[in-house]
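# below are the sequence and a predicted model for it; my questions follow.
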Amino acid sequence: MSSDVRNILTALEGIPEPWQPHLLARVNDYAVKVVKLDGEFVWHTHDDTDELFLVLSGRLTIQLRDRDVVLGPHDVFVVPKGVEHCPRADGEVHALLVEPTVTVNTGDAGGERTAPLRELD
C-alpha cells in the first residue's frame, strides 16, 4: 500500500458487500479498515487485541453479553480484548475499524463470514 492520501468516502463507494473489511491504511502493525455493515454479524471474541469501532454513518449496536452499546455517527467504542461481542446494523452502516493487521474479522468464531482483509483499488 502506498503512502498516498486516501479518502474514506471514496473508499466506501468501492466496497460492494457488507461485512467485507477493506484496508484504508497501515499504522505500524495496525490496520485502519473501512467496512459497510448491514444486519447481524456473528458472536465472536478477539483474545489478543482490542477492536476500535468508529461509526461514520448509520446506527450500529455492539451487542455484549451484559449490555448493548449503541453508536451513531462519529461515535467511537473500543471492545476490549477477550470480550465476546456481536455487531448489529439495522440498515446500512459505514464504519472505520482499527485493529492489528493480522486480526480475523470473525475472531475465534470462524465460519462463512470470515473475510480476508482486502486492498482498496
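Yep, that arrived. Keep in mind the model is a prediction, meaning the values are calculated, not measured. Numbers count the residues shown, from 1 in each chain.

# hey, let's count contacts and neighbours off CA atoms from now on
Will do.

# next secondary structure after the longest strand anywhere in the chain?
The strand of greatest length in the chain, counted in residues with DSSP state E as the criterion, is given as strand 85-100. The first helix or strand that comes after strand 85-100 along the chain, using DSSP states H and E, is strand 118-119.

# try this one next to it:
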Amino acid sequence: MIPAVNLADKLSQFTEHWSPKIVGGFNGHDLMVVKAKGEFVWHSHPDTDDFFLVLKGRLRIEMRDGSVTLGPGELFVVPKGVEHRPVSEEETEILIIEPAGTPNTGDPETAVTKTLI
C-alpha cells in the first residue's frame, strides 16, 4: 500500500529557499513543496500554467500588469506565458504543481535541479 504524503514532514526535511522538492506525481505532473523567502526571478512558462497553493505564510505573485497576495489555504494559477515573480517577505511554504520536467525559472539553463524527497 502506498503511504499518504505528509507535507509538514516533507517540508521539515530541508531549509533552502526557492528549491522545489518533488513529493509525488499526478498525471504527468510533479507535486512539489518549496520554501520561499525574498524575491524569485522574473520568468514565464510558455507552454504551461503555474499552480501555487500557500500552506503557511504569505506569498505575493507579481505580474507585469498587477499582483495577487495569497495567505494559507489560498491558491492562484499563473496562466501560461504570463511573466511573473513570486515574492515573500517571510518564510512561506508552498505546494506547486507543474508538468514533470518544467524548469522553475522557465529556462533549463538557470533552473535548479528538482529532487525527490
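Cool, got the structure. All of these numbers come straight from a predicted model, not from anything done at the bench.

# ok, back up a step: what's the longest strand of structure 1 packed up against?
Counting by 3 or more CA pairs under 8 Å, 6 or more residues apart in numbering; DSSP states H and E, the packing neighbours recorded for strand 85-100 of structure 1 are strand 30-40, strand 51-57, strand 60-64.

# make TSV out of these and add mean neighbour count.
What follows is those, written out as TSV (neighbours: other CA atoms under 10 Å):
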stretch	mean neighbour count
strand 30-40	20
strand 51-57	19
strand 60-64	19
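
# how about the ones you listed in CSV, adding distance to Cys86 of structure 1?
Below are these laid out as CSV (distance: least, CA to CA, whole Å):
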stretch, distance to Cys86 of structure 1
strand 30-40, 7
strand 51-57, 12
strand 60-64, 5
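
# and those strands: which comes nearest Pro100 of structure 1?
strand 30-40 (4.1 Å; CA to CA).

# quick one: contacts of that closest one?
Defining contact as CA atoms under 8 Å, 6 or more residues apart in numbering, one finds that strand 30-40 of structure 1 is touched by 8, 11-12, 15, 17-26, 86-101.

# drop anything exposed from those.
Buried by 16 or more other CA atoms under 10 Å: 11-12, 15, 19-26, 86-89, 92-101, out of the contacts of strand 30-40 of structure 1.

# just to revisit the earlier point, wait, which of the helices and strands packed on strand 85-100 of structure 1 is closest to Pro73 of structure 1?
Across these, the minimum distance to Pro73 of structure 1, taken as CA to CA, is reached by strand 51-57, at 4.8 Å.
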